[in-house]
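A.B. asks: What follows is a predicted protein model with its sequence.
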Amino acid sequence: MSENLTWHETSVGNEDYRRKNGHQSGVLWFTGLSGSGKSSIANQLNKVLYEKGIQSYLLDGDNVRHGLNADLGFSEEDREENIRRIGEVAKLFADSGTIVLTAFISPYQKDRDLVRASVQAGDFIEIHVDCPVEECETRDPKGLYKKARNGEIKGFTGIDAPYEAPPKPELVLDSKTHDVESCAEQVWKLLQKKNWV
């Protein structure tokens, strides 16, 4: 970082936005294997928040790779940079008074911990969308597991690359047993319990 950069304090801060919006802001970080249902659950919850008049925004892994992170591949280094950038964007949304939902495999705990550390204490909720790899492979909505098994994709999380499940997430969603709506409802109840909404 250049030594010529200086942080510029703004006259309107996140507490001002929160008062205006009438609710807390922060980061809901959905993590889990490909096919576990992260995007579907986050999308359903975002719809619920929107319908209740809550300022929210969804950042989805695939969608972000079409633009902001189009220059990144899937090496360990690129995955780290992918999550670092998303963490910075999520922090900006949270600072603007928005509840931002992120749906990313984000396989490494250290990367998720860095995002948590970058926001104010209490403004990060880690949600593990827990689904066995066998179930995810059965679903295989994008055909990626099949390609990974055929050797067409190398370093695929859950097959030949690791996934580090969160040891202490704020919430675990069993997406094999519970449907999308039920999982979204569980997150909504957690937000109520934590007085975010």
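C.D. replies: The structure has been received and is ready for your questions.

A.B. asks: From here on, just use CA atoms for contacts and neighbour counts.
C.D. replies: OK.

A.B. asks: wait, isn't W29 in contact with T102?
C.D. replies: Yes - contact criterion Cα atoms under 8 Å: W29 and T102 qualify, at 5.0 Å.

A.B. asks: more crowded one of those two?
C.D. replies: Between W29 and T102, counted using other Cα atoms under 10 Å, W29 has the larger neighbour count: 28 against 25.

A.B. asks: Could you report the distance from that one to R112?
C.D. replies: W29 sits 8 Å away from R112, going by Cα to Cα, to the nearest Å.

A.B. asks: same check, this time on I105
C.D. replies: 10 Å.

A.B. asks: Which one's more surrounded, these two?
C.D. replies: More crowded of I105 and R112, by other Cα under 10 Å: I105, with 25 against 20.

A.B. asks: Looks like that one contacts S34 (just checking).
C.D. replies: Yes - between I105 and S34 there is a contact at 6.5 Å, judged by Cα under 8 Å.

A.B. asks: Second structure follows, compare the two:
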Amino acid sequence: METSYNDLVVPAATEIAGDSRASIKQQRQLVVWFTGMSGAGKSTLAGMLENELQARGVRTFLLDGDQLRLGLNNDLDFSDASRHESIRRAAEVARLMVDAGITVIASFISPFRADRDAARALFGRGQFFEVHVDAPFGVVEARDVKGLYKKAREGLLPKFTGIDSPYEPPIDPELRLNTAELTPQEALQRILLAMDALGVDAGEALAQRLYA
């Protein structure tokens, strides 16, 4: 039987655990995964959250779909198969960064529930914080300054999420935000409060330092 190269892959050993790296930085290992349709407000809230955490001395990194499309994912199209692969790669990058002790803020439409569940499975208990950024379809379409929904309706953007490709909402996210009812600042405060509640797993004092 022919040997697969994958059978020969052995990850490099390290005696430094991810939680040790995080403790040196005095923060917890965490990925905050924003999911929602285009125009819901994911990028706005992700940027606001990073600014807030950076101001509090938290080492962060922001990953978003457009950023990865220009580099790591520039060989992928917008077919279902490519979207699955795009989220798989994004989740693996986030996992490596979390292992390095960085708080990762990920903003991706990530329309398929199975892909988000697979991403969650890469992380330990309490390390994956899913935020569903939601708004009625009429609201997200009205916010579309790039005209993407209009182009999709005209057939110029096939397989566009919400038009001819589905978005599968999370069943039980850590947090759900209706941005048609909340201002960006109100939504940010809800994220911080929810992260504070989650933070007790990492120690009350540390959670208060980061998220209070």
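C.D. replies: Everything's here; your move. Not measured: the values here are computed from a predicted model.

A.B. asks: Please, where are all the helices along structure 1?
C.D. replies: In structure 1, the helices defined using DSSP state H lie at 14-21, 38-51, 61-65, 76-95, 109-118, 133-139, 144-149, 180-193.

A.B. asks: how about TSV for those helices, with distance to G155 of structure 1 added?
C.D. replies: Formatted as TSV, the helices of structure 1 follow (distance: least, Cα to Cα, whole Å):
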stretch	distance to G155 of structure 1
helix 14-21	39
helix 38-51	20
helix 61-65	17
helix 76-95	9
helix 109-118	17
helix 133-139	15
helix 144-149	8
helix 180-193	28
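
A.B. asks: Mind checking these for the one nearest to D160 of structure 1?
C.D. replies: Closest of the helices of structure 1 to D160 of structure 1 is helix 144-149, at 8.2 Å (criterion: Cα to Cα).

A.B. asks: what's the matching range in structure 2 for the closest one?
C.D. replies: Under TM-score structural alignment, the alignment places helix 144-149 of structure 1 onto residues 148-153 of structure 2.

A.B. asks: That stretch: average distance to aligned residues in structure 1?
C.D. replies: Once the two models are superposed, stretch 148-153 of structure 2 sits on average 0.6 Å from its counterpart in structure 1 (mean Cα distance after the TM-score superposition for structure 1).

A.B. asks: Name the residues of that stretch that are buried.
C.D. replies: 148-149, 152 (16 or more other Cα atoms under 10 Å).

A.B. asks: just stretch 12-26 of structure 2 next, same as before
C.D. replies: Applying 16+ other Cα under 10 Å to stretch 12-26 of structure 2 flags 18-22, 26 as buried.

A.B. asks: okay, it sits on what stretch of structure 1?
C.D. replies: By TM-score structural alignment, stretch 12-26 of structure 2 lines up with residues 8-22 in structure 1.

A.B. asks: So what touches the matching stretch?
C.D. replies: Outside stretch 8-22 of structure 1, the residues that touch it by Cα atoms under 8 Å, 6 or more residues apart in numbering are 24-25, 54-55, 94-97.

A.B. asks: Could you give me the ChimeraX syntax to select whichever of those residues are buried?
C.D. replies: ChimeraX command restricting the contacts of stretch 8-22 of structure 1 to the buried ones, with burial defined by 16+ other Cα under 10 Å:
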select :24,25,54,55,94,95,96,97
